[in-house]
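Trainee: task: produce atomic coordinates for the following.
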Amino acid sequence: MTRKPAAPNNLRNGLKWRDGRPRWEPSPANRACGFPGVDLRDHAGAWMDRGAATTAADARTLWAGIVREAMRDTDAGGKARVHLRMALDLLPPLPAEAEGRRKRELIADLIERGRAVLEEREPGVTEALTHAPRTVNALVEAFFADRAAMSEIKASSQRAYRTCSRKIAAEFGGKRVDEITKGQLKAWHGRLSADVSVATANLTMGAFGAMLAWATLQDPPWLAATPIQRLKLPRAKGRRVFWTVEEEKGFIAWCDANGYADVADAVTACLWTGARQIDVCKATLADLSGQTWRYVPTKTERKDQVALPGILPAVSARVQRRLIEAARSHVKHIGGSAPFLWNPEGRRHTSQSIGDRFREARAWAVKAKAVPETFAGKTLQDTRDTCVTRLYAAEVTLARIGSWGGWSNPEKILREHYLSLLDEGAIEDGGKLLLWAREQGLGWAAA
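Mentor: Modelled structure (predicted):
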């Protein structure tokens, strides 16, 4: 009985070891170019041992990388073709001994592909890429390598897409893009929702949708139409959380008294304008010095939807204090005006930095019992939710609510997320209904 070679401890360069059978498997980039996997057998047909398999895998990986780079229609590809020609010119004659010939045979297909690239130039490259396997792994790599596509996507979205791409590759990596069905996507979304959350599942599906949409626009297209369209996926539930007036007063007072005035400024502006923290961080003192603040929310700037909140005295007072502080601060002015928010070191706040400061202040305020214990679960993002509920409670019309904070559909937001929390409004409406009932002669006794 032939003894199976022991598996190496550190598999590398595409070397896979399956029950004593070594095989070279192409990386996603190499697979996209059509480079096949190869069983690693010696000249006698036996499975290679650890050393020979590693050497063979190294050789295939090296040649695959050289040829792959030479296939690119870029300046870097041109340089790679020069190196490929040199490598081909330096190849020694085919060895006479069986072992040496076998080593050459294991890379012969890559050598021939390299020669074809050099001989046919760009038409050959185009043809090779056109007929390369269009797998999801190849799609992910090509999508992120497209500079034009990336220039149209925000950096934060790109980071989110890259995180999601790991889940996408794990589920569909080796599958051809044009073989993915709506049923498979629907089932996968259900598993993701159960294992993680509906919100994460929707984010991942959105990232995959962007990649598949990109694939339909290539020439030739990877697939005719994206299967993600009209899947009717369930929506994630909103947080249904807002700040109470008691929490607002207690937290702002504590921040002002304990060196977190920048956090109090951010909270006040977010609560009373409905702006997201990223937009408040981008605002200058000049932006907030009038009676209104007109801006395009960063999150929805591609829709070009303008927000126009009024500037209430609570915000104006903090702007005036900041103007005085800016005159003797070293904070860098932007476009002739100081930013509204900067940290104690004089650096302009970002969404991340003010978020970190808020969480730090919240923890200390809760520990000091300056705010109700419920405040430990509140976030800076909840201030936008709070503003919309306050506008509704103040009987501002839905149209004006939409224009105030840049909400495209405030009625839907209120109905789905916040109206159920307005106990005071429900009690008031109940009183009106009771009064009507008594007027109708129902004669209910007072509770």
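Trainee: CA atoms for contacts and neighbours, from now on please.
Mentor: Fine.
Trainee: now residue 330: which helix or strand?
Mentor: Secondary structure assignment for residue 330, by DSSP states H and E: no helix or strand.
Trainee: chain neighbours aside, what residue packs nearest to residue 114?
Mentor: residue 67 (5.4 Å; CA to CA, 6 or more residues apart in numbering).
Trainee: quick one: that neighbour and residue 112 touch, right?
Mentor: No: Residue 67 lies out of contact with residue 112 (CA atoms under 8 Å); the separation is 9.8 Å.
Trainee: now the helix or strand hosting residue 426: buried residues?
Mentor: Assigning secondary structure by DSSP H and E places residue 426 in helix 423-439. Buried residues in helix 423-439, defined by neighbour count with 16 or more other CA atoms under 10 Å: residue 434.
Trainee: residue 242 falls within a helix, correct?
Mentor: No: the assignment for residue 242, made by DSSP: H, G, I helix; E, B strand; the rest coil, is coil rather than a helix.
Trainee: count the residues that sit near it.
Mentor: 24 (other CA atoms under 10 Å).
Trainee: before we move on, what about the one 10 residues further on?
Mentor: Taking other CA under 10 Å as the criterion, the count of residues near residue 252 is 22.
Trainee: next: residue 89.
Mentor: Residues near residue 89, counting by other CA under 10 Å: 9.
Trainee: for residue 199, same thing?
Mentor: When neighbours are defined as other CA under 10 Å, residue 199 has 16 of them.
Trainee: which residues touch it?
Mentor: For residue 199, the contact set (CA atoms under 8 Å, 6 or more residues apart in numbering) comprises 193, 235-236.
Trainee: again, only using 10 Å
Mentor: 192-193, 205, 234-238 (CA atoms under 10 Å, 6 or more residues apart in numbering).
Trainee: closest one to residue 104 out of these, please.
Mentor: Distance to residue 104 across those (CA to CA) is lowest for residue 205, with 44.5 Å.
Trainee: of all residues in this protein, which one is nearest the centre?
Mentor: Nearest residue to the geometric centre of the chain (CA atoms, centre = their mean): residue 160, 1.4 Å.
Trainee: what sits against that one?
Mentor: 154, 203-204, 207.
Trainee: how about this one, so we can line them up?
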Amino acid sequence: MRVELKGLHKTSKKLADGTKRDYYYAWKNGPRIKAEYGTSAFYDEFRRLTKEKKSPDSNSFQSIITLYKRTDLQQRKPSTRRSYLQYIKLIEEEFGDMSIAAIEETGSRAVFLDWRSEMADRPRTADLAWSVLQKIMAFGVHTEKLKRNPCVKAGRLAETGTRREKIWLPADISKLREKASQQITDALTLALWTGQRQGDLLRLQWSSYDGMRIRLKQAKTGRHVIVLVSGELRATLERLKKLNDERKVPALTILTNSHGKTWTSDGFRTSWGKAVEAAKVSGLTFHDLRGTFITRARRAGASIEDIAEASGHSIVDVRSILETHYLAGDATAGDAVILKLEGKTS
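Mentor: Next up, the predicted model:
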């Protein structure tokens, strides 16, 4: 039975495969409802969001965002307000429930940089979204709701290039493994061997793993991906499965925190940011593991088409990443050409 929800806002978007997807928001320009439409979880989330609209948790970033919209934003030109609201909506969806304490902790900057990097294929959008986020943070500091602004002086993606230029080198991976917790290194291993987005990996359930392959549907694109599990990843998954089976209340998801519970996006990003900082790895984000997967796969002999199929990237994006790293960075990549020419002329 469908219940009429006052203020519910619906939009539709045509995906790359031609299908149409509907998106629901608690109100126009409000946060997106992530639960499936028509389910009890959907109605519960709608009620929670509309309740928070009236009185958001004073310990959450949403309280600062709400105050910003009611005060500072209203002093700007109507066209500026309209422009800002589309980016504020993105920020609310991603960080609205993030605690103020988590923002103030060391390592939170990496969390926000990782979010920006997920929009690197749209550098102008990423820069504008970051600019608005930075202004809200500054407002929080100005009103003494925040002790610091973790989003200052980050440069512009539109000027410096996209994340395609960034990959994790073996030394970076080794440093993180050495300093990070087992839960973080397990997530690192899963990302390195699947090339999937952080959100998709955090949601990945045991039902998606059959002992040989991982099957998932990407939340961002709706694309179905099948990845053959490598020996190293299988060893990690089997260890995690055994550990999960021994728990009184097994988790549905493959990746869990130190308490054996499904990671929240906020919790994982904070822990990841701290681990990266402790390992002294700079300029790299979780999202950059996608390009790293592509580069490693190509060096191992995989075709561009197969890499695109496994990672969920477009063939154009795979080629772009490889042109930056594989073709330019491998000193032996052109050896076969010279050897063939030498054979023909000798």
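Trainee: TM-score for this pair?
Mentor: For these two chains in superposition, a TM-score of 0.55 is obtained (TM-score structural alignment, normalised by the length of the second structure); 226 aligned residues with a CA RMSD of 3.8 Å.
Trainee: who's more crowded, residue 67 and residue 112 of the first structure?
Mentor: Neighbours were counted for residue 67 of the first structure and for residue 112 using other CA under 10 Å; residue 67 has more, 27 against 12.
Trainee: that one and residue 81 of the first structure, how far apart?
Mentor: 8 Å (CA to CA, to the nearest Å).
Trainee: cool, and residue 150 of the first structure?
Mentor: According to CA to CA, residue 150 of the first structure stands 27 Å off from residue 81 of the first structure.
Trainee: between those two, who's got more neighbours?
Mentor: Taking other CA under 10 Å, residue 150 of the first structure and residue 81 do not tie; residue 81 has more neighbours (24 against 14).
Trainee: name the element that one belongs to?
Mentor: Here residue 81 of the first structure, judged by DSSP H and E, is contained in helix 75-89.
Trainee: and that helix, what does it pack onto?
Mentor: Helix 75-89 of the first structure sits against helix 50-70, helix 108-130, with contacts defined as 3 or more CA pairs under 10 Å, 6 or more residues apart in numbering; DSSP states H and E.
Trainee: residue 255 of the first structure: which of those is closest?
Mentor: Comparison of these against residue 255 of the first structure by CA to CA identifies helix 50-70 as nearest, at 56.5 Å.
Trainee: tell me which stretches of the first structure form strands.
Mentor: 15-18, 21-24, 38-39 (DSSP state E).
Trainee: nearest to residue 425 of the first structure, out of the ones you listed?
Mentor: Evaluated with CA to CA, the strands of the first structure place strand 15-18 nearest to residue 425 of the first structure, the distance being 65.4 Å.
Trainee: in the closest one, what counts as buried?
Mentor: By neighbour count with 16+ other CA under 10 Å, strand 15-18 of the first structure contains the buried residues 15-17.
Trainee: reformat those residues as a markdown table; add distance to residue 168 of the first structure.
Mentor: Rendered in a markdown table, the data for those read as follows (distance: CA to CA, whole Å):
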| residue | distance to residue 168 of the first structure |
| --- | --- |
| 15 | 23 |
| 16 | 22 |
| 17 | 25 |
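Trainee: and the closest residue to residue 252 of the second structure other than its chain neighbours, how many neighbours does it have?
Mentor: Take residue 252 of the second structure and drop its neighbours on the chain: the residue closest to it by CA to CA, 6+ apart is residue 205, 5.4 Å away. Using other CA under 10 Å, residue 205 of the second structure has 18 other residues around it.
Trainee: aligned partner of residue 344 of the first structure in the second structure?
Mentor: Using TM-score structural alignment, the partner of residue 344 of the first structure in the second structure is residue 258.
Trainee: contacts only, for that match.
Mentor: Counting by CA under 10 Å, 6+ apart, residue 258 of the second structure touches 181-184.
Trainee: I'd like to know which of those residues are buried.
Mentor: 183-184.
Trainee: buried stuff in the longest helix along the second structure?
Mentor: Longest helix of the second structure, by residue count under DSSP state H: helix 123-142. By neighbour count with 16+ other CA under 10 Å, helix 123-142 of the second structure contains the buried residues 123, 125-140.
Trainee: repeat that for stretch 191-207 of the second structure.
Mentor: Residues 191-198, 201-206 are the ones in stretch 191-207 of the second structure that count as buried (16+ other CA under 10 Å).
Trainee: swap in stretch 208-216 of the first structure?
Mentor: With burial defined by 16+ other CA under 10 Å, the residues of stretch 208-216 of the first structure counted as buried are 208-209, 211-216.
Trainee: in the second structure, what stretch matches it?
Mentor: Under TM-score structural alignment, there's no match for stretch 208-216 of the first structure.
Trainee: if we can go back for a sec, tell me which of the contacts of residue 258 of the second structure are still there in the first structure?
Mentor: Compared against the first structure with both residues aligned by TM-score structural alignment, their matches' CA atoms under 10 Å, the contacts of residue 258 of the second structure retain 181-183.
Trainee: so what's the counterpart of residue 124 of the second structure in the first structure closest to, chain neighbours aside?
Mentor: Aligned by TM-score structural alignment, residue 124 of the second structure pairs with residue 198 of the first structure. Excluding the flanking residues, the one nearest residue 198 of the first structure by CA to CA, 6+ apart is residue 236, at 5.3 Å.
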